[in-house]
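Colleague: Need coordinates for the following:
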Amino acid sequence: NYGLNYMFDVPETLTVQVVLIALVVVLATISVVTGVEKGIRRLSEFNMLLALALMLFVLFSGDTLVLLDKVVNNAGDYLSGFVAASFDTYAFADEGAQEWKMWWTIFFWGWWIAWTPFVGLFLARISRGRTIRQFVAGALFIPLSFMMVWMSIFGNSGIELVANQGVVELGEQALNSPQTTLYTLLEYYPYVGITAAVVTVLGIVFFITSADSGALVLANFTSILSDVNHDAPVRLRIFWSAVIGLITVALLMAGGLNALQSAVVITALPFSVVIFAIMVGTYKALKLEGSKADARRMIAGSAPGGDWRERLDRALDTSNRAGAAATIEHSIRPAMTQFAQELESRGQTANVTEEQVEGESLPNLMLQVDFGDATSFVYQVCPHRMRTPNFIPADDDFYVRLDVYLAEGGQDKDLNGYTRGQVIGDLVAEYERHLQFLALAGGHAQAMPGTIGEPPEDAQM
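Modeller: Purely as a prediction, here's the structure:
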């Protein structure tokens, strides 16, 4: 609202703020309806590029070398004092320091904790298929690095104006009305009309991307998803987007921004207990994966048999849909059925199911062996249409992979060209590893949900 007031003299009233919230909700609804890969992703990328452009503008319009020196200096101060500052409770300081701790450190801890359910689930949704290393880099280190540079460049630019150029009112604004500070700072740089518009657009789009991702998470929370790679129905996304807008308006009318912030922070205390439970769950899940890896090392298995020329054919195979269909019909389906029947004859509960995915003529096949309370053995084959690599000679631009998935995810294994005996051999090898895994885990291991049948990141469906 202040940005519009600054540029167009739009009054800062409750009515205007309600209209702005309604506009944000409409745009967020359009974004969430289009999905993660289109609306949400495109808006987020646009906003980050715009923020990067604004930061570089301030950097190169100011004393660039001094600002870069201060970025390095600030980063060093942060890293060297991180542990000491984390344990500093101001126990021997005066009441002013204690009050600052409550309204800054403790408040922002609560603020961040309150955001963890939504942000954590949304990050998990968009990070499916990534390794933990990639997730930590993309969700922690890269954003942290960007924010450190952003805060250093803008913060030091403001400090320079207040401390060395006598712009005392900028410091007073930062204390009394922080929402106006950035606009006042940009007045001391060229093209203030353009940069003020950029800041306003950034604020609007940041609100939109927060609302649309929140609506998506809530919609997924309140629906039963038949496929973990799909999101909730559109009507639920629209509903939760509207609910977010109504709650925001209600809290704004009840007490303005302070009421909105207080309501968010109050939810943080009970959820902090849940975070500790999540930590324990994460430790158990990683320990479970370690047992699985140990089982795979102990039973290495053997390469599929056959003449070496046949194996070379499989390595260079770029089967079309007809070839993949023939492999399913003559090798994979009979092998799964025969293996399940053999297990049934030995007193185990095994079944083979097929699922037809919308838009895909070839079926997903899954063999599942039940072990009661312990993790079931799952062996799933999913067809995926992929772009043919440039380094493999082929007549078509696309080919079909028959990818293997276990309960813990994809195995980077394509069954195209396998005979029935070779498929059974692979089934036996994976089944042996699963039995060894259950033995190492004490027979009580539980599978992580939602990890079966995930398409490769570059799959062209």
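
Colleague: C-alpha only now, for contacts and for neighbours.
Modeller: Fine.

Colleague: In contact with residue 295, which residues are there?
Modeller: 433, 434, 436, 437, 440 (Cα atoms under 8 Å, 6 or more residues apart in numbering).

Colleague: where's the third one relative to residue 185, distance?
Modeller: Read that as residue 436. Distance, residue 436 to residue 185, by Cα to Cα, to the nearest Å: 64 Å.

Colleague: list the buried ones in stretch 214-234?
Modeller: 214, 215, 216, 217, 218, 219, 220, 228, 231, 232 (16 or more other Cα atoms under 10 Å).

Colleague: Same list (those residues) but as a markdown table, adding secondary structure and distance to residue 270.
Modeller: A markdown table is the format used below for the buried residues of stretch 214-234 (DSSP: H, G, I helix; E, B strand; the rest coil; distance: Cα to Cα, whole Å):
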| residue | secondary structure | distance to residue 270 |
| --- | --- | --- |
| 214 | helix | 20 |
| 215 | helix | 22 |
| 216 | helix | 23 |
| 217 | helix | 20 |
| 218 | helix | 19 |
| 219 | helix | 22 |
| 220 | helix | 22 |
| 228 | coil | 28 |
| 231 | coil | 28 |
| 232 | coil | 27 |
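
Colleague: Please generate a structure for the following sequence too, so the two can be compared:
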Amino acid sequence: MDHVKVGRLGPFPRVSKPVFLTSAILILAFIIFGALFNEQAEVVFNQAKAFVSLRFGWFFIVVVNLTLVMSIYMIFSRYGDIRLGHQNERPEYNLVSWIGMLFSAGIGIGLLYWGTAEPLYHFMAPPLGEAETVAAAKQAMNISFLHYGLHVWALYGMVALSLAYFHYRVGLPLAIRSTLYPILGKKIYGGWGHTVDTLAVFGTMFGVVTTLGLGVLQINSGLETLFGVPNNITVQIILIGFITMLAGLSLFMGLDKGIKRLSDTNIFFTVILLSFVIIFGPTQFIFNSFVENIGNYLHEIVPLGLWTESYSGEENWQSSWTIFYWAWWISWSPFVGVFVARISRGRTIREFILGVLLIPITILFLWFTAFGGSAVNMELMAAADPNLVSPGLIEAVKADTGSAIFKLMESYPLTEAVNLLIVVMIVLWFVTSSDSASFVIDMLTSGGDTNPPKIQRLFWAGAEGVIAAVLLAAGGLSALQAASIVSGFPFAIVIVVMMYSLLRGLSRDRLILYRNQQWFTTEESAEHNSANEFRDEDLLTGPPKIVDSND
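Modeller: Just a heads-up that it's a prediction; the model follows:
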């Protein structure tokens, strides 16, 4: 077996039947169980979350730290000059569009949901020390930076780099199975490959669904604030249906016309909102604390990154926060990895890793400082000065986490207009996340086809909406967290194997370059050693094909 077989399955014209059927059956069983046995589902979700997070939380921590170490090694290693494609190839997308799509795929709704609420939550209930103090404020920013910082983007970067390398450099399909070729060989086209891709589909589905669920909760909070719309499960399910239809429309427009344009629009609105908060907020404090927050984060990154609560006597805080985040990002990593690999052709490994690691976190850290840091500072100032009235941000977080950003905007001019912009941004993030994830899942279930049929994309977009509705009905935020943690665990194992496989592939790549005594610096050598001809008996046996079994 030396190829990936795809064929017609009912209304779906091009699918890898083992991956598609297994994924669809598992997801359908999950939907039926959650919809028909609502109370039992909530109990099962919580028990599964507790078991995985308490028993294997250390493993999640080890995996994300390994990806960061590996990323730093790649930057300074001899592999940094290897290009993802022909050695003289230029990037497919310009830097601005690349950053926009990278940022949209990698963070999305979570930024708006947690950007204000998370620092406030850690400030009022820190895992260590006394609450609502200066020390608690610094700790809150350190933890927020940890959860959205270097570890996250190193994780995304390693998965994306593995996919991009084996696809563009070696000529394998753009699928998770391809990253394990140096270890499994042709077995990736059989049961092992089907299993790995199915795990990626399952993880992607529930990682994205968690984000969609958070987005709907916050949209509902915004609509309640602006227009008095009831905040309940009925409204949330209606919102899921409406926005899933928007995602379907975007999917039919394709990567360049749909997803790329939405990503560019998201970045534009993000810059507008961030600039507004900096200009009309405590500007001097934001820039001062931004510099200090980065220093504190870098100083604490090793102890915080390896902290396991082993001496605290209980592990409830970390399982609800750090372990949840690591599992969430791991479950997102197949989706983000495939998507980022898809848009990164032509970049060198060093350029790729530096861009993925540094560009998004600079924007994220400034965002968390401007929104969350400013909110925490308001509460600190009100507590220190009896003449100041508390802005009520802590109470807002306690009542409804998603409402924190809308409450913060009450301290700014043009409150209603800005809150409406925030709701629009959440909808756009929602649509971008949904259509990007549907595109990626369809690629995985069609054997790595980079342009899968649109009808299949629509099917997966609808499935995401249905699962988000089921999880919200079966326990809200707690059920969403449970789904992320449980689905992320098996793929964490795959990531460890993937990094080892990447090192094997890169070492053989360098060996071939050394043998040929050239770096593909001319047009002729680039054509002669194109990605589809880049082979060696010590590396791979040659690029496989996606074969349509209908032919």
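
Colleague: among the contacts of residue 295 of structure 1, which recur in structure 2?
Modeller: Comparing the contacts of residue 295 of structure 1 with structure 2 on both residues aligned by TM-score structural alignment, their matches' Cα atoms under 8 Å, no contact is found in both.

Colleague: Would you map the strands across the stretch 201-350 of structure 1?
Modeller: For the stretch 201-350 of structure 1, strands defined by DSSP state E, counting those that start in this stretch occupy the ranges 349-355.

Colleague: quick one on the thing from earlier: kindly supply the ChimeraX command isolating those of the contacts of residue 295 of structure 1 that are buried.
Modeller: Buried members of those, defined by 16+ other Cα under 10 Å, are picked up in ChimeraX with:
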select :433,434,436,437,440
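
Colleague: Out of the contacts of residue 295 of structure 1, which comes closest to residue 33 of structure 1?
Modeller: residue 434 (40.3 Å; Cα to Cα).

Colleague: So that closest one sits against residue 377, correct?
Modeller: Yes - with contact defined as Cα atoms under 8 Å, residue 434 of structure 1 counts as touching residue 377 (6.7 Å).

Colleague: Please name every helix or strand in contact with the lengthiest helix in structure 1.
Modeller: Longest among the helix segments of structure 1 by residue count, using DSSP state H, is helix 234-266. Under the contact definition 3 or more Cα pairs under 8 Å, 6 or more residues apart in numbering; DSSP states H and E, helix 234-266 of structure 1 sits against helix 14-34, helix 107-126, helix 192-221.

Colleague: Give me the mean distance between it and structure 2.
Modeller: Mean deviation of helix 234-266 of structure 1 relative to structure 2 after superposition (mean Cα distance after the TM-score superposition for structure 1): 1.7 Å.

Colleague: Taking helix 192-221 as reference, get the angle to that helix.
Modeller: Angle of helix 234-266 of structure 1 versus helix 192-221, following axes from the mean of the first three to the mean of the last three Cα atoms, to 10 degrees, is 110 degrees.

Colleague: What residues sit buried inside helix 234-266 of structure 1?
Modeller: Neighbour-count burial for helix 234-266 of structure 1 [16+ other Cα under 10 Å]: 236-238, 240-242, 244-246, 248-249, 251-253, 260, 264-265.

Colleague: residues in structure 2 aligned with it?
Modeller: Mapped onto structure 2 using TM-score structural alignment, helix 234-266 of structure 1 covers residues 454-486.

Colleague: Determine how far that stretch lies from the middle of the whole chain.
Modeller: Taking Cα atoms, centre = their mean, to the nearest Å, the mean C-alpha location of stretch 454-486 of structure 2 is offset from the chain mean by 15 Å.

Colleague: next one: stretch 540-551 of structure 2
Modeller: 30 Å.

Colleague: Stretch 401-411 of structure 1 now?
Modeller: Centroid displacement of stretch 401-411 of structure 1 relative to its chain, using Cα atoms, centre = their mean, is 21 Å.

Colleague: Same check on stretch 321-333 of structure 2?
Modeller: What separates the centre of stretch 321-333 of structure 2 from the centre of its chain is 9 Å, taken as Cα atoms, centre = their mean.

Colleague: Which part of structure 1 matches it?
Modeller: Using TM-score structural alignment, stretch 321-333 of structure 2 pairs with 104-116 in structure 1.

Colleague: For that stretch, buried residues please.
Modeller: For stretch 104-116 of structure 1, the neighbour count (16+ other Cα under 10 Å) marks 107, 110, 111, 113, 114, 115 as buried.

Colleague: neighbours of the closest residue to the fourth one other than its chain neighbours, just the number please.
Modeller: Distances taken as Cα to Cα, 6 or more residues apart in numbering put residue 268 closest to residue 113 of structure 1, at 5.4 Å, once the chain neighbours are dropped. Residue 268 of structure 1 sits with 21 neighbouring residues when counted by other Cα atoms under 10 Å.

Colleague: any idea how far residue 268 of structure 1 is from residue 217 of structure 1?
Modeller: Distance from residue 268 of structure 1 to residue 217 of structure 1, by Cα to Cα: 18 Å.
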